[in-house]
Structure formats: C-alpha cells, structure tokens
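Asks: Generate a structure from the sequence data that follows.
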Amino acid sequence: MLRTLLKSVREYRFQTIISPLFVVSETAIETFIPFLMAAIIDQGIRPGHLSVVLRIGILLLLMSVVSLTCGASASWFSSQAAAGFAKNLRHDIFSQVQTFSFQNLDHFATSSLVTRLTTDITNIQTAYQMLIRVAVRAPSMLLFSIIMAFLVSSQAGWLFVFVVPVLAVGLFWIVKHSRPLFRQVFKQYDKLNRVVRENLRGIRVVKTYGQQGAEISKFRQSAKEIAQVFAKAQRIVAFNMPLMQFVISTTMLILSWLGAKLIVGKTLQIGQFVSLFTYSTSILFSLNMLAMIFSQLSVSQASAERVVEVLETAPDIVAQPDAETEASDGSIDFEHVTFRYPGSDEDQLNDVNLHIPSGAVVGIIGETGTSKTTLVSLIPRLYDVASGTVRVGGKDVRQYALKTLRDQVAMVLQNTILFSGTIRENLRWGDPDATDEQLNRVLQEAQAKDFVDSLPDGLDTKIEQTGQNVSGGQRQRLTIARALLKQPKILILDNATSATDTQTEARIRQAFKRDLPHVTKLMITQRVDSIIDADQIIIMRRGGIEAIGTHVELLANNQWYRELYQAQQKQGGGETHE
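Replies: Reported below is the predicted structural model:
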C-alpha cells in the first residue's frame, strides 16, 4: 500500500527528505538545551561564576536560534511536501478513473469516488505531513531525551525505559479497537454523499413531488449514522488522554521521590534534577504525540486503503501494444456474441449474429430492457464481450487503439450531458481545432443552428452545469452536433431525438441522408416513424435479435412490430414536443 501511495510523491521528494532532517536537528538541539541549563545552575549560578553563566548563556541563545530555524524550515518543507503529495494523489486517482471501463465504474459508486478524492485524500495529506514531521519529532525527541536522562542519571533513565512499554501497550489497544470503526465512518460518508448527489441532481423532481421533507429526513438519518459511528470511535480514542495523564502523574511522583533521594545522597545535583524533570516532560510529551499520531493514522489507514483500491484497480479494457490506428470503413459485424454484466446470473445478449454494411441506416427497436443499449455499447468497446467477436471495418474491436475506435464511433445518448462553458467549448469536444464554419455546419445538420443563432451570444452562450438552461430537445441537438464534429464512420443515436418533435427529427434524418451518406447510422428508438425509411430494422427481444428486415417486411412478417406500428399510428405517431 505504501509503495503505491509513495509513487505520488514525485517532484516533492526533496521536501519529503529534507523536512525530517530539519526535525531531527531541531530535536537534538532541544534535548541538549536542558543539559546546558543544568550546567548553568550547578557550575555558574550556585558557585557564583558569572563568566560560566555568560558563556553557556550565549551558547544557549545561539542553539535556540538554530533550533527555531530548523523547526520553521521543517514546518515549511513538510507543508509543501504534504500539499504537493495530495495534489499528485488527486491527479493520479482522477487520471486512473479516466482509464476505467464501464465495468470498472460499475464497481465504484460515484459518491464513493467523490469521497475518496476529497475526504480520504485530505486525511492522507494530514497523516503524511504528520509522518514527515511530528512522527519523526516524537520518536527522535523520545530517544534523545532518554539518552540525555541516562547521561544525567542512569537510575532515572531506567525509569523512563519502563514507562514507555506501558503506554505503548495502551496505545496499541486503542488503535486496534478504533481502526474498524473509522472504516465504517467512511462507508457512511459514501452514503451521505450519494444522498446529497441524488438530491441535487433531482432537485426539480423533489420539488415537483413536494418531497423536501422526505429528503431532509434521509439526509438527517445518514448524518446521524456518521455521528454515531464517529462518536463511538472517538470514545475509544479518548482513553488516550486519561492513560497519558496517569502515566505522567505516576512518573512525576516516582521521579520526585527518586530525585530527592539522589540529591540527599549527593549523587545528583539540583540543576541535574531540574533537567531530569524537563526530560521527563519531553519524554511524556513525545509519547502523547505518538498517541495522537496513532489515532490519526487509524483514520488515515482506512482512507489510504480506499484510495489504493482505486489506484490498483487495473482497467478491464486496454488496447494491445500493436493496436490498429485506423478503421477502413463503418461496417459492423457481430459473430456469436454473448455478454453479461459483472455479477449478473443471466446473459443480456446471447449468441447474437449481425452484419451491417458501411453507410447503412439501421433502426433498433424493442421493448424496454431488451439490451438495445447494451448491444451498441459493445461497438465502441465500452464493455468487452464474454464470448464471440465484434468487428468494425472488418477487424475485431479489441485490435484497435481505444482512442482510434472511439474517434470512429460517435455515440449520442438519451440522457444528454453538456458541460459548464460555452456552446462553442461544448461542441469542440468533438474536435478541439474546429473552425466556426465547421461548427455552423454540424449545427445545421443537427437542426440546432436556428436556435443557437437566436441566442444573444450565439456560440459564446454560457451553458450551465449539465445544460439546465436549455431545453431537453436543444441539449439533444447540441450533443448530436458535437458527435458529428468527430466526423465518425459510425454514428449511434440511442433515443437521442426522443425530446424533439417529429418534424425536427425528420429534418435531422434528411440531413443525415444528404450529408452523411458514407456514415453507418444506428438509431435506437421507440417510435416506428423514426426508422421507417431505414435500410434494415432490428427487433430486440429477450437478449437476442428476434427479426431483421425493412419496414415493409416486418409489417408483413412480425406481429409485435405490426401491432406497435398500428398502435402508434392511432396515437398520432407518439409525437413528443419540447
């Protein structure tokens, strides 16, 4: 786990290494200062030697300045190292998520990934800064103080040697019992983030149905569960303080008794006794810091495990080293294709065979849940088949570089997504170097140019998050234009015109037929009128292909298709308006 995390340190290695060196220097000087203070008392103040006081006093002043400088430098470098490490870690996780297949993304809930990118990494950042500063300072202070205590009085030094294991056993018990609870806390954070995300994304539905109260109750319950688990964990961690106070008080009592006995026996001087008290405070303070470190590491270990899980998840879909970088045409072939989603016990597609020539217009229709979207998702290799082969341009899709394949296959979904920015910026996802002339051309083909021109800022009109300031039909047409800008060999429209009226949809089909004759066009729809002129229509039923034919052939030979067409004709073609 540590090896995976430390890969994200990269350019902050210097700060990571130099900070502990400054810390060790600072603690070494700090632990030597009480030794000099004892010398001032015993060799300068008590005998009345002013020169000794001045000489040692100047040395103390210089050492204090050096210690302060080392401490400030350690703080500065550790802050830079921790912030940079967290920045790189966020970048690495986000970059890793971009390589995931849909199957990988199905494994991680969106809310969980958000928690890992925010709360978990913040915990790791805090722990990292603590590790390269406080976690170095505490043991070094402990070690140096015990060594100096032995130099002052070996009998007092053994006292501290016996105290440390007692506290260590207590700390181990605290960490062992609190760690599982902190893991539960972060699972509850995932749940809370999911509630918030769903509420904000569906806020219009929530208000329409007047479910604000129910949503508040759901949020309150999630927040309550976090508080309960976190409070239970903190109650265990809270044992740290009374344990520490007990050890400190006991040690002080024993040290006072032992010091008085040694002073009476003339084997310990007053200045040395004062320095022993200082060392005892340093030792016990170091142990307290170690307790705090263990508590934080208990929290951070759970976060680290969740972050490493993402970093070590290998993408299920990768390109071969000698991958193809060009598709010859837009022909599509399915050869005995079977597919099932991970964790499912049944096939979504079973022994599918299909041939679509390049440039063909193909309609795909069927009842809800008949794997229409699953079928077309295999073409750009959003999922890999369980068995069989999917070919594009005569080659297995697994032979292509992923970027090549997905540049040649443009897919427009029913649930359209636009990103914050201008219309121009959204369209250029299809081609970053597209000119305004090219943008206007694809807008015209998608029947979106008129409404874009009617906007006060035209192509520079700002799109709000997810495109909420434009209608559903307008979003669909903009995403179609964005896909066309890729100049693909295959265009897949998955209910991508469901929010447009029938006249606009007809004009889009006419534009495709006129301007994109060599592009293979696959249209998933529930409206027969949308695919009535298709070269072939595929009827999906129960995870397979029930029938293939033209509109006329299916009317004559397929009862389900005939009944659907007749029902839609009676309803006026199922027309949907914006």
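
Asks: going forward, measure contacts and count neighbours with C-alpha atoms only.
Replies: Noted.

Asks: Now do the helices in the stretch 201-350 of the chain.
Replies: Secondary structure of the stretch 201-350 of the chain (DSSP state H, counting those that start in this stretch): helices at 203-208, 212-237, 240-264, 270-311.

Asks: List the contacts of residue 400.
Replies: 319-320, 323-326 (CA atoms under 8 Å, 6 or more residues apart in numbering).

Asks: ok, now with 7 Å
Replies: 319, 323-325 (CA atoms under 7 Å, 6 or more residues apart in numbering).

Asks: Specify which member of the residues you listed is nearest to residue 497.
Replies: residue 325 (31.2 Å; CA to CA).

Asks: this one next, for a side-by-side:
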Amino acid sequence: MKQLLPFLKPYKGQVILILIGTLAGILLELYLPTLMADVVNNGIVNGDIPYIIQTGGWMIACAVLAVLLTVGVSFLASRVSLAFSRDVRRELFVHVEHFSLEEFDKIGTSSLITRSTNDVKQVQDVLNMILRMMTRAPFMLIGGIIFAVSMDATLSIVFFTALPVLAGLIILIARKAIPLFGEMQKKTDRLNLLLRETLIGTRVVRAFNRVTFEKQRFNKANEAFRDTGIRVGHILAYMFPVMMLVMNITMIALIWFGAIRIDAGALEVGTLMAFMQYGMMIMFSLIMLSMAFVMIPRAQVSAKRILEVLDMQASIHDPANAKQQTGNGQIEFNHVTFRYPGAERPALDDVSFVAKPGETTAIIGSTGAGKTSLLHLIPRFYDVENGQVLIDGVDVRDMAQKDVRKNLGYVPQKASLFSGTIAENVRFGNSDLSDEAIMDALETAQASDFVKDKENGLQADISQAGANLSGGQKQRLSIARALARKPAIYLFDDSFSALDYKTDARLRKALQETTVDATILLVAQRVSTVENADQIIVLNEGKVAGIGTHQELLASNQIYQEIVNSQQSEGESA
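Replies: Model prediction:
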C-alpha cells in the first residue's frame, strides 16, 4: 500500500490534524482513570465531598473534550479517505484511457471495473480505519502501559505476560487468512465477468434458451466466492473469542494479584480500579490493532491489483518530437505486418496499398481475413510489427495519437452509442455543432426520418448502448457522428451491414456527394456495397490477394470471383 501514499500528499495537513487530535483525545482518556483513582483514594475514602465534586467535574470536562476530539478525528478521517479514493479512481480512469487495445485485452474489462470500484473501496475502508484506529491504538497501548507501570510496576508484569500470548495468536490467525483475501478478489473478478456477459448478452441467452445454463454457471462462481468467504470467516471467527478469553483471564489475574497487594498494604483500591481500566484500554487497543492486521492484508491485495494497472505502461505512446500531418489525408500501407500479442501467425502479412483523397478504397475478404485489423492500425489502436502506416507521408508512430485521430471519422463494426440524447451522441466528435449541422449529418446518414418521427426529435433519449434503437438505426447514428466531424479520413468498418439494400444504396450515394475530398476506407462483406469503389482490396488470410476495380477483379481475381458468385447464389446481385 505504501506505493499509493503519494495520493495522500495533498491532504498532509489534515492527516497531521488527525494525529494531533487523536493524541490529545487519548491523553485525556488516559488521564480519566488517574482522576478516578484520586476520587476513590482521596475523596471517597476520606469522605471529602468537595474534592469528589471538583475532581468529578474535571473528569466530565475531560470526557466531553475527548468525545469532541474523537468526532472531529472521525470526520476528518472519513473526508481524507473519501478524497483519497476519488483521486485514485480518477488516476485509474485517466491512466486506462491511454491504454491501447492490447492492454485492455491483457487485463479484461470486468477486472478493470472491479479494480476501479471494489479494490479502491477496500483500500479506502482500510485507510479510514488506519486514520481512526491504527493511529489511536498504538498511542493508547503505549500510553496505557506507561500509566500502568507508573502506578504499580510489579502488577504490570501481568500485562507483559499476556501481551505476547495475544500478539502470537493474532499473527497465527492472520497468516491463515491473508492468502484467502487474494483468492476472494480473483473470484470477485470472475463474478463480475459472468454478470457482465450475461446482462449484455441477455437476448442471445434467451434466444438460445440458455437461461438455466447461465444460472448454473453463475451459481458455480457465486458458490466458489461464498466458500472462500466462509473459510475466511471461519478463521477470523476465532479471533474475537480468543482475544476476549485472554483479556478476561488478564482481568482475573489483575484482580487476584491486586487483591493480594491491597491486603499487604502495597496498593490502594482506587489505584487497582484505575489499573484495571488501563488494562481494558491496553487490551482493546490490541483488539483494534488485530482488526487492522486482518483488514490490511486484504487492502494490500487490492492495492497490488490497483498498482498493476497504474504501473502498466501503454505499448503505444506519443513520440518525444511528434510530427504534424500536412496534407489531405492520403493513407499508405508500406509492407505492413501485424500480429496480435501471443498469436502464432500474423493477422496482416506484407500489406501494401495507397488510399488517395477523393477516392473510396474498399476492403473485402472472408471472415478473419484481417479487414478490421487493418483499420485498427490507422488510429493506432495497435502498432505494426513491421512496415509503416503513413498519413500524408508521415508514419503514424511519429505523430501524437490525438493528432492522428482528430482527422479521422471512425465508425466501428459494432455501433457504440452512449446514454443521453440523439444530439449529444452526434456531437460526441464535435461539441460545437449546431442543430442544423446535426440534421445535415443525419440527412446524409439516412437517419433524419426516424429522428423526426421521435417525439422529442434531436432531444429524444437514447438508453445505454442504444438499446431502444434497432441495429440499423444505431449504425446510421454512428455514421452521422463520424460525418459531423467533417474529417479528412473516413473509416467505415462494415458499418452498413444492418442496412437494407435500398438504404445502403442511398447512403453510399449521399456519401459520394458530401465527402468529395475525403479519403474513405470502407470494409464490407457485400459486393454491392464495394462495387462502385475507386479501388477494391481483396484480403485473404492477412495477405493482399488483389487490388483493382470491381470489373478488373471480376475478370482476373479468383478469390473475388468466389465472393461474388457466393453472394449471387444467395440471391444478392453483384
């Protein structure tokens, strides 16, 4: 956890106030038994009522002031711990935003969510406990021992006998429990993964009648988490009874030996009463420390998981001296080879072509041919293994990522919308758009009709991930969002698959009219979508199998001919 301590630096003043307030409050509490001993020894024994009232008043004043200090410390501790967790979550989010897709693939979305929420909460709770209890317990333990020894050093031997026994038992129990905390966090990841998959894929689960199977799968993970939690609970269940047993035996020993010393005239009754209170304070301080020792290992596991994310460096980063793009958006792939981490063979192998401004370059091929992988290299979602991806003659690796992406209009294979209004989603790439500009983009994307039909028009609500829209509507809004940026380069990753042929044709015609000077890269499965492209690139198993127009490829490229024939046989016109 010490690696996360820099996040506490802005709150150093408040932490110092917590320490001062805790120390002052404990000194007042430690003074109370001494005052009580004076009341018994000097007031009650001698029947001195004024002394009892005066000393009792001091006791009340000390108690009230100690309570106020404790409340203030608790307030500050809660405030600091919450601010700390806010800063850690923010740093995690900002750091993760700079990850490439490779880092997302390594950790997993569900694990990142767990680390940003559950793990941060674990650390927050322990920090709050440390500020309130871990600072309090040592002061009380040391102060209690000092006050007790100063009252009767001989009787203090009872404490020095009990403390090592109690500490040894706490360490033994903690060593059994600590390894299980790591398992619990991993099983929390597994629960989040299954829950997220099931909720996102609920339509598929129901359509394939797999509800029972998913219940069993979730129950298995849930029960594994429960069983681990029960094992931890069983171990920790021994701690409190063991501590209470040792504490009660210690109190009995104090009364026993204290009575002997009183009988011998070496100790007064009030002193024994105060001594017993110091004994309770010492034992309870150990109980507080033991609770912290149990919680800290779990927080350490969570802190380690947080630091794994913060320490992970993005494989894609901006160069020290970034170059600027100075052109109209020409894209060139120069002998590009790319493979995913851990893959045996490359997804793209020695791919070369040029996509010029004012032209549409279409990419077609079978599933797994590398079409989407090719598009992902342009915005630097991944970097090439060999070769170069050039924009206007500049390698994208020599440019700042934001400079590469600000000139792109990207429409992903799976339409991704955000909760909010239609206008907010279209403005996602350009927050300064007027309503008229939004409608122009929607018009081009063939989405204006269904938007106008909605009750609130541009202000109509879109639910999470666009769940209240059809697949075709989501795709058209995604296309409108890209068009609204008016970029130099458009990347369409199979973005027309949910559209009917009529809408597809109208959309492609509108695009030709509104993106005259732009470079368009279009990934598609339908031949009808790509046949009017200025050049078509045929990919096969990551390699370029042919480049040309529709007619040229139809006449000379066997793979393209097979694609055309397969779609014609399914009733699709080439």
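
Asks: coming back round to it: please check the contacts of residue 400 of the first structure and keep the buried ones.
Replies: Buried members of these, counted by 16 or more other CA atoms under 10 Å: residue 324.

Asks: can you list the helices of the stretch 201-350 of the first structure in CSV and add mean neighbour count and distance to residue 164 of the first structure?
Replies: Listed next are the helices of the stretch 201-350 of the first structure as CSV, based on neighbours: other CA atoms under 10 Å; distance: least, CA to CA, whole Å:
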stretch, mean neighbour count, distance to residue 164 of the first structure
helix 203-208, 13, 56
helix 212-237, 16, 18
helix 240-264, 15, 9
helix 270-311, 21, 8
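
Asks: can you list these in JSON lines and add distance to residue 127 of the first structure?
Replies: Converted to JSON lines, those look like this (distance: least, CA to CA, whole Å):
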{"stretch": "helix 203-208", "distance to residue 127 of the first structure": "37"}
{"stretch": "helix 212-237", "distance to residue 127 of the first structure": "16"}
{"stretch": "helix 240-264", "distance to residue 127 of the first structure": "18"}
{"stretch": "helix 270-311", "distance to residue 127 of the first structure": "6"}
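
Asks: Residue 568 of the first structure is nearest to which of these?
Replies: helix 203-208 (28.2 Å).

Asks: ok, average deviation of that closest one from the second structure?
Replies: Its aligned residues in the second structure lie a mean 1.7 Å from helix 203-208 of the first structure after superposition (mean CA distance after the TM-score superposition for the first structure).

Asks: so what secondary structure elements neighbour the helix ranked longest in the second structure?
Replies: In the second structure, ranked by residue count with DSSP state H as the criterion, the top helix is helix 49-97. Helix 49-97 of the second structure is packed against helix 12-38, helix 120-129, with contacts defined by 3 or more CA pairs under 7 Å, 6 or more residues apart in numbering; DSSP states H and E.

Asks: quick one, which of those helices is nearest to residue 519 of the second structure?
Replies: Between residue 519 of the second structure and these, the shortest separation by CA to CA is 44.6 Å, and it involves helix 120-129.

Asks: Taking helix 49-97 as reference, get the angle to that closest one.
Replies: 150 degrees (axes from the mean of the first three to the mean of the last three CA atoms, to 10 degrees).

Asks: Helix 120-129 of the second structure versus helix 269-311: what angle between them?
Replies: Going by the same axes, to 10 degrees, helix 120-129 of the second structure makes 150 degrees with helix 269-311.
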